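sequence unknown, structure follows:
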């Protein structure tokens, strides 16, 4: 697929030279920092060594004082508390963190956790969950990663004598629920300095505030940062500001073999084949998250929480095996439904030529349609909605291309919908079955009016030009210190021009991937791999010079480590 290369503006060279001299760091790395808004010695120091004591005061969050007061009342008046979370990774890690911290304080008889069933209860707070809490004597529910739009459900809970503390990070609606406290940094009236916490992050801030109010030692809370790291990685929130600090220390906890790792994560690490080397954000996204998510997609998400709370390696591995088996089953559904969706697109010229993709099939599995939407987006790069039937309604997931607000496009179809929510690049929606055709037509009209031709070409953002001769182990080690990488702090992408292959080095592997050795006049040779770039094979083997954009990676084979470029794209001079 054609990509458009977007080159970031170069920072002021004199400033780069001055800061490089002060820090005694490679100028290319300093240029990368300046591009990311890190322009002083103190900012660079904080970036490379994020400190826990720089976390914001949790009481800066609107309603935090009320939340702490109500939780403290429950603690000392011997009330029962229910920890309630969404069924995805952010929700289940949130529940595991808050439950783990509160259980020793409340005692096992006065605290429990609840995850709604994706199919019978749907997303967020459910009437069934409130009834279960009330019938079992719970006076307070702490809702995590959900609830900010649950106006009617919280009103119902109030009628049943159940209070709510909501810890959410999604965009609120026009009206907030009548909860004791609504903690959400995205509230328009919330002055909290960092707006991009995960749901688990908001739950962590509540526990941090409780610690401060009661004078509790925060060390046990910091031990739970491994859960935070997984939630932030899986929920694709920016790894900047406070999130960067939380992920940095969460990964340190995950990778510290001198302390006993969480048994559930250790079991996942084993099943995901991640025993070698330290865990990274990428490990969590591709190794941990799909397995944890699968529990809620195809079954009971409580199994994921139970695995995360397991105290012994044997118990954790047994529960992780169930989660892993569910993930294997999920992949089967995902593959089959993606194939069906792509066949529908390829068989219909009108669908192929549309500006948006909207597909509906009654028997598609609700648990994987978000993944299928992402797969279709990868193939046909345009706003995509995948719908299936559930409980007599059409329900689905939307995904979008860079720069196009799919949530706003859905808002313009609101009169056809029963429910919707989400953000710029991902959303969920539900509608009457009879409205699917009208929704497809309206959504297509909205997208066609707003989507530019440029937005239909996937972008590759390039940080800096680089000569191959500058790529060394010392350079890689400096880049490595910029981790954790993720949204807002991406793995740097470099561009090298006028390169060619070492004759005889290029080969196609795995049908669609390109393995080759690159050289440039005046420099040595560097190995490279280009996933999905095999279409360039014929042209590069003719001896033509070309350009590459790439990240610098390490390839390990039979115990030998070599530097390797991971190509994002190939361009022709």
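Yep, it's here. The structure presented is a predicted model; accordingly, all values stated were derived computationally and were not measured. Residues are numbered from 1 along each chain as shown.

only C-alpha atoms for contact and neighbour calcs from this point on.
Fine.

From the opening residue of stretch 456-470 to its closing one, how far?
Start to finish, the residues bounding stretch 456-470 are 34 Å apart (Cα to Cα, to the nearest Å).

And the contacts of it?
With Cα atoms under 8 Å, 6 or more residues apart in numbering as the test, stretch 456-470 has contacts from 2-8, 10, 28, 32, 35, 381-382, 401-402, 492-497, 519-520, 522-526, 549, 568.

Helices of the stretch 451-573 of the chain, residue ranges please.
473-480, 537-540 (DSSP state H, counting those that start in this stretch).

Which one of these lies nearest to residue 216?
The stretch from the helices of the stretch 451-573 of the chain with the least distance to residue 216 (Cα to Cα) is helix 473-480; that distance is 35.5 Å.

and that closest one, how far out from the chain's middle?
In terms of Cα atoms, centre = their mean, to the nearest Å, the centre of helix 473-480 is set 26 Å apart from its chain centre.

Going through the contacts of stretch 456-470, which ones are buried?
For the contacts of stretch 456-470, a burial check counting by 16 or more other Cα atoms under 10 Å picks out 4-5, 28, 32, 35, 381-382, 401, 492-497, 519-520, 526, 549, 568.

Filter these down to the ones in strands?
4-5, 494-497, 519-520, 526, 549, 568 (DSSP state E).

Among those, which one lies nearest to residue 509?
residue 568 (16.3 Å).

Can you tell me, leaving aside adjacent residues, what's nearest to residue 296?
Spatial nearest neighbour of residue 296, excluding adjacent residues (Cα to Cα, 6 or more residues apart in numbering): residue 87 at 5.2 Å.

and the one you found, how far is that from residue 191?
29 Å.

the more surrounded of these two?
Just comparing residue 87 and residue 191: by other Cα atoms under 10 Å the higher neighbour count belongs to residue 87, 32 against 13.

Verify the stated contact: that one with residue 293.
Yes: using Cα atoms under 8 Å, residue 87 is in contact with residue 293, at 7.5 Å.

Identify the contacts common to the two.
residue 301.

can you redo the ones in strands among the buried ones among the contacts of stretch 456-470 as CSV with distance to residue 365?
CSV is the format used below for those (distance: Cα to Cα, whole Å):
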residue, distance to residue 365
4, 34
5, 36
494, 40
495, 42
496, 44
497, 46
519, 48
520, 50
526, 45
549, 38
568, 32
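
Now do residue 61: how many residues are near it, please.
25.

quick one on the thing from earlier: dump the helices of the stretch 451-573 of the chain into CSV; add distance to residue 198 and mean neighbour count as well.
Shown next, in CSV, are those (distance: least, Cα to Cα, whole Å; neighbours: other Cα atoms under 10 Å):
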stretch, distance to residue 198, mean neighbour count
helix 473-480, 24, 14
helix 537-540, 42, 14
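
Relative to residue 288, tell me which of those helices wins on proximity.
The nearest among the helices of the stretch 451-573 of the chain, by Cα to Cα, is helix 473-480 at 21.4 Å.

alright, now check it against this:
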């Protein structure tokens, strides 16, 4: 994989303007300008984002229709079904909407399809074989539904109203009662960065206000929506949507709620994830909490994760959390096995790596982990990847992409080959007949080749600033923490330093290298603790680095905190 180091060169006047207005360090000002924050006022709003800064979501297309219909269903005690997706975003959105409607006294239940047996989205069989026999009068989808035309048509025939809440690309919305999707072409309200749980939260905010305006809360306590922000945080980070604007505001609030341990199920999840005595952050959600929630849908059934988040009894919650932890271990082993299989295949077939894309299929691959494995392949070879589990004549695949290559648009150009497909720019899924896989491989390759240049296949290492060791201080580490939470569109700052010597080195856990690094420059000499993860311990360990790309972090452990560098590239 080609790598290209690029250092931001922000406008000096803008940097100086932000530095003066915010009274921050020049390094901090550069980082903010790199994030397209060009004034002290905007920087302060970004750093001190609070619930008071939220915009009301009532202007989202069809929101007014949806809240009126749900209000009628609550008052008339119609049976409402929440229909969710089986990933962490769908799980948290399902939990949020179900719990809120329970607080209104609504007759509500939920349904999440089995990933392997039923697949993604609302099907016409869900209408005829589940909704009708159970007397469902209103279905509200979360994190799905934007492309489910046959199911909506079936529901319309049978007199069942459907409200779709979703965030997936929607070129042609179904003829549902309401379609709440900020990505609709005819929706100018904004909020297109919301995950499915974000759209569900927007519905809850709007519904609570509509109920208030109609005197509904006079005879029952009005729910505090801050209590739902933990679910928002989990689903938003898990779905890797941009952490900007309302997403940043609600995520910061959600992390506060998570760390207050108000939810029995979440407390059990924190404990089993090794976070009981640590303040969880967005990184912990992404690498510890979300994978365990996702493991339910990947390796079993996602309803287990909903049961955990809705649990009221700590004993039950601990049991479910233990089950999810076991499922996550199974997921990791399955993922390793498939990854090893693919890497061995590519090693024997190097010609595959001359292509701009990789489309691979196998009948024994577990479809629940293919998205994760595809991400690993993208990390290694840096090109769009689709992995397909092909069984009984049908292939179910997951794809991941690289920046600048829109996966959903690429699939749209091949749509005649699919039974079904959907997704986003960077991640997508499909269902395809086995006999069409070869044609898809070639058309996908041709499509991507025509929309890219060689630059798309080089991994860009974006450096915020060249930072000599003598400029690195505890004050800087504290300043950098105010930029949290880090994630999509708000990456953790990455710095570069030249001519660094290793004065101490120790291997930890077989493939992590703990070091003391020293830099001498301009008559200054300074040593700092550092660690580099996932090295090849059998390769020669350098005693000097011409240049390093690193992050500056506090390492907190057992009440102590020490500043250290995390080495990302050398």
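That came through fine. Source: prediction; values computed, not measured.

Could you tell me the TM-score of the two chains?
Here the superposed chains carry a TM-score of 0.93, computed using TM-score structural alignment, normalised by the length of structure 2; 559 aligned residues with a Cα RMSD of 2.0 Å.

Among the ones in strands among the buried ones among the contacts of stretch 456-470 of structure 1, which one sits closest to residue 449 of structure 1?
residue 4 (21.8 Å).

how near is the closest one to residue 455 of structure 1?
10 Å.

Check residue 400 of structure 1 too.
Using Cα to Cα, residue 400 of structure 1 is found at 10 Å from residue 455 of structure 1.

What ranges does the stretch 351-500 of structure 1 have for its strands?
357-360, 384-390, 393-399, 419-422, 426-432, 459-462, 464-465, 494-501 (DSSP state E, counting those that start in this stretch).

between those strands, which gets nearest to residue 46 of structure 1?
strand 464-465 (22.9 Å).

corresponding residues in structure 2 for the closest one?
Aligning strand 464-465 of structure 1 against structure 2 (TM-score structural alignment) gives residues 465-466.

Can you pull out the residues in contact with stretch 293-300 of structure 1?
87-89, 117-118, 301-304, 323-324, 326-327, 330, 366-368.

now stretch 6-26 of structure 1
27, 30-31, 34-35, 39-41, 459-464, 475.

Taking those residues, please make a ChimeraX selection of just the buried ones.
Buried members of the contacts of stretch 6-26 of structure 1, defined by 16+ other Cα under 10 Å, are picked up in ChimeraX with:
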select :27,30,31,34,35,39,40,460,461,462,463,464
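
Go through the contacts of stretch 6-26 of structure 1 and say which is closest to residue 266 of structure 1.
For the contacts of stretch 6-26 of structure 1, the nearest to residue 266 of structure 1 is residue 475 (31.3 Å; Cα to Cα).

and the residue nearest to residue 63 of structure 2 when sequence neighbours are not counted, how far is that from residue 318 of structure 2?
In space, and not counting its chain neighbours, residue 63 of structure 2 is closest to residue 180: 6.3 Å by Cα to Cα, 6+ apart. According to Cα to Cα, residue 180 of structure 2 and residue 318 of structure 2 sit 35 Å apart.

Compare these two and say which one has the larger neighbour count.
The neighbour count for residue 180 of structure 2 versus residue 318, taken as other Cα under 10 Å, is higher for residue 180 (27 against 21).

Trace the more buried one over to structure 1, please.
Residue pairing (TM-score structural alignment): residue 180 of structure 2 is matched to residue 183 of structure 1.

Distance of that match relative to residue 105 of structure 1?
On the measure of Cα to Cα, residue 183 of structure 1 and residue 105 of structure 1 end up 22 Å apart.

so what's the most centrally placed residue in structure 1 closest to, chain neighbours aside?
Note on structure 1: the residue nearest the mean C-alpha position is residue 236, at 2.3 Å, using Cα atoms, centre = their mean. Among residues not flanking residue 236 of structure 1 along the chain, residue 487 sits closest, at 6.7 Å (Cα to Cα, 6+ apart).

For the one you found, which residues are in contact?
236-240.

And these, which of them are buried?
237-240.

would JSON lines of those residues with distance to residue 198 of structure 1 and secondary structure be doable?
Converted to JSON lines, these look like this (distance: Cα to Cα, whole Å; DSSP: H, G, I helix; E, B strand; the rest coil):
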{"residue": "237", "distance to residue 198 of structure 1": "7", "secondary structure": "coil"}
{"residue": "238", "distance to residue 198 of structure 1": "9", "secondary structure": "coil"}
{"residue": "239", "distance to residue 198 of structure 1": "10", "secondary structure": "coil"}
{"residue": "240", "distance to residue 198 of structure 1": "12", "secondary structure": "coil"}
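
coming back round to it: of residue 400 and residue 455 of structure 1, who's got more company?
The residue with more neighbours, out of residue 400 of structure 1 and residue 455, is residue 400; 23 against 17, by other Cα under 10 Å.

which residues touch that one?
377, 382-384, 406, 424-426.

lining up these with structure 2, which overlap?
Contacts conserved in structure 2 for the contacts of residue 400 of structure 1, counting by both residues aligned by TM-score structural alignment, their matches' Cα atoms under 8 Å: 377, 382-384, 406, 424-426.

any chance of those residues in CSV, plus distance to residue 274 of structure 1?
Shown next, in CSV, are these (distance: Cα to Cα, whole Å):
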residue, distance to residue 274 of structure 1
377, 28
382, 34
383, 34
384, 33
406, 35
424, 32
425, 30
426, 29
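
Distance of the residue nearest to residue 534 of structure 2 when sequence neighbours are not counted relative to residue 541 of structure 2?
Residue nearest to residue 534 of structure 2 in three dimensions, not counting chain neighbours: residue 511, with 5.1 Å by Cα to Cα, 6+ apart. Applying Cα to Cα, the value for residue 511 of structure 2 to residue 541 of structure 2 is 11 Å.

now swap in residue 567 of structure 2 and tell me
Counting by Cα to Cα, the gap from residue 567 of structure 2 to residue 541 of structure 2 is 14 Å.

just residue 202 of structure 2 next, same as before
In terms of Cα to Cα, residue 202 of structure 2 sits 51 Å off from residue 541 of structure 2.

Residue 241 of structure 2 now?
37 Å.

Correct me if wrong: the residue nearest to residue 534 of structure 2 contacts residue 536.
Yes: Residue 511 of structure 2 is within contact range of residue 536, at 6.3 Å (criterion: Cα under 8 Å).

if we can go back for a sec, and the residue nearest to residue 296 of structure 1, helix, strand or coil?
Here residue 87 of structure 1 is coil, with the state taken from DSSP: H, G, I helix; E, B strand; the rest coil.

All set now, cheers.
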